[in-house]
Structure formats: structure tokens, C-alpha cells
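Undergrad: here's my sequence, what's the structure:
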Amino acid sequence: MSFTSNYLSCAGREIHYTEWGAQHSATVIAWHGLARTGRDMDELAAHLSTRYRVICPDTIGRGLSQWSPD
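TA: Reported below is the predicted structural model:
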């Protein structure tokens, strides 16, 4: 199963996330651990996406999300 790469704006920062599965399915959010990225969840997301919509965000300052100057 393939994914889409998306961005959303939150508190003035661009947050990157990947989205797997059908939009009408129940949603699971798979958030990575400290110092990692949302792409760490690819294998899990691919497996779950046959049944769920899976969203894998990059925390601010990680992966493709915008860094915070704070």
C-alpha cells in the first residue's frame, strides 16, 4: 500500500505527516519516539492500512517538519 505525503500548519509551524489507507476508515495515529521520524512507522502503517487510515506525523524539528526557533 502506498502513502501520501502532506503538510499542515499548527501554531505557525509546518508539520509533515504521511497518510496511509482509505480516508473513510477508522483512524490510527502512529507517532514516533524521541529523535526519530514518522517514516519509522512505514512497516507498521503499511500493515495497518489494509484496515485503517494511518497518520504518521513528524514531530516539530524532526523529519520533514519545520524546526522551531524556540
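Undergrad: every contact and neighbour count from this point should use C-alpha atoms.
TA: OK.
Undergrad: His16: how many residues sit nearby?
TA: 22 (other Cα atoms under 10 Å).
Undergrad: and this one, so I can compare the two:
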Amino acid sequence: MIEILTSNHDNTVAIRMSGELTGRDYTPIVNLLEDKIRNYDKINLYCEIEELEEVKVGAVWKDLKFDIKHF
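TA: Here you go, the predicted structure:
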């Protein structure tokens, strides 16, 4: 699961990852990150990881595609 946390800065995205991560979990986060990058060019990402159990292949694939696009 990925939870969006609040942020006091418009160019910052704060999230918490825990439990099992799937490709479906990444969709709203990738959309939010893409929108912020379009608006601010460079952004800050704050990520808390708590008791991460399993990351499914679909989640890894979406993360990898995002990372390559914004390398």
C-alpha cells in the first residue's frame, strides 16, 4: 500500500509505503509525481517505508519505467 501524506510545500510529495506493493498502488502516485514535475520541473520526494512485506513485479516495472523516464 502507498499512502499519500500531506505536504506544506507545493513542489514536495510525501508518501508512506507499507505492506504489499502492487502495480495498482503505483498508478495514483506516478500520476501525482508526473503532474508535479510538469508544474515545477524539479520536485522533492519524501518517502517513509514501514514494514514492507512484498513488492510485486508490476510495482517494480512501473517504478523502473518512471525512473528511466526521469533519470
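Undergrad: what does the TM-score come to for these two?
TA: Scored against TM-score structural alignment, normalised by the length of the first structure, the superposed chains reach a TM-score of 0.30; 39 aligned residues with a Cα RMSD of 3.6 Å.
Undergrad: correct me, but Ser5 of the first structure touches Trp20?
TA: No. Ser5 of the first structure is not in contact with Trp20 according to Cα atoms under 8 Å; the separation is 9.3 Å.
Undergrad: out of the two, which sits in the busier spot?
TA: Neighbour tally, Ser5 of the first structure and Trp20, criterion other Cα under 10 Å: the higher count belongs to Trp20, 24 against 13.
Undergrad: what about the more buried one, distance to Arg13 of the first structure?
TA: 23 Å (Cα to Cα, to the nearest Å).
Undergrad: same check on Thr27 of the first structure?
TA: Thr27 of the first structure is 23 Å from Arg13 of the first structure, by Cα to Cα.
Undergrad: and if you look at His47 of the first structure?
TA: 30 Å.
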